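> turn this into a model:
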Amino acid sequence: MPRQDGHQPFTSPTVHRWAWVLVAVFFVGGDFVTTSLGLSVVGVVERNSFLAPLVAEYGVVVILVLKAIVVGTGYAVYRHLPRPHDVGVPLGFATVGVAVTGWNVLVLGSALLA
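Sure thing, here's the model as predicted:
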């Protein structure tokens, strides 16, 4: 709902751009880098039952392929949603990315300190 001054939160193109930057940094980059590093540490394994056999078969590059498919699909959905609801797509990806990257950092840290 618009405020009395007519401004609608989350409709600024800048907000949308930064939301997609966060997707790239955390959902794609952060998860990929921390997962790649983690899998090189003894005792750390991929626990995602869907992803583990794919990583075992094709290597960590499969993560980037799957993320490209997921983010591409999300972007297509984003382009078809009305404002301000469309920004929920990158914000959702970014939230998951921050959580997963944070979890991976904790796993990495505990494995390296063990």
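
> from here on, just use CA atoms for contacts and neighbour counts.
OK.

> which parts of the chain are helices?
Ranges of helices in the chain, per DSSP state H, are 13-22, 31-39, 51-58, 61-80, 88-113.

> just name the most buried of those.
helix 31-39 (a mean of 19; mean count of other CA atoms under 10 Å).

> I'd like the structure of this one too, to check against the first:
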Amino acid sequence: MAWTVSLPRLDSPSVGSSECWLVGVLFFGLGDLATTWVGLGAGLAERNPVAVALLGRYGLLALVVPKLLVLGGAYLVWRRMSRPARAGIPVGLAVLGVSVTGWNLWMLTTAIGP
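Here you go, the predicted structure:
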């Protein structure tokens, strides 16, 4: 039996649709914030210099505003772009979010242990 994979065309409406946005918001927005919060509570240090400055001045809740600005700005750019180029915006956020959240989880597991 032969296996086939069907990929959507880049100009199809399904590319860059709600699934990619959902993954981007969940992982880039919420996942990164949650794992950063847990990591800081466990004694880990933030490596992003902008985040370090915001944390030092305003505390953890100040990280929410930049996240919202990035997500909102990405959405506005996505709305203005034409297909197929705009598919990269939600895909990029999703990949970045999963990567950053995964890295944070890795740091947590190595610092805290199983």
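
> take the helices of structure 1 and write them to CSV, including distance to His7 of structure 1.
Listed next are those as CSV, based on distance: least, CA to CA, whole Å:
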stretch, distance to His7 of structure 1
helix 13-22, 13
helix 31-39, 35
helix 51-58, 43
helix 61-80, 21
helix 88-113, 18
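
> and the gap between the most centrally placed residue in structure 2 and Leu96 of structure 2?
Nearest to the geometric centre of structure 2 sits Phe28, at 1.8 Å (CA atoms, centre = their mean). Remark: distance between Phe28 of structure 2 and Leu96 of structure 2 (CA to CA, to the nearest Å) = 7 Å.

> ok, Ala53 of structure 2 next?
From Ala53 of structure 2 to Leu96 of structure 2 the distance is 22 Å (CA to CA).

> show me the contacts for Phe27 of structure 2.
Ala94, Gly97, Val98, Val100, Thr101 (CA atoms under 8 Å, 6 or more residues apart in numbering).

> whoops, I mixed them up, Thr11 of structure 1
So Thr11 of structure 1 contacts Arg83, Pro84, Val87 (CA under 8 Å, 6+ apart).

> which of those residues sits closest to Val23 of structure 1?
Val87 (11.6 Å; CA to CA).

> distance of the closest one from Trp103 of structure 1?
24 Å.

> Ser40 of structure 1 now?
The separation that Ser40 of structure 1 has from Trp103 of structure 1, given CA to CA, amounts to 16 Å.
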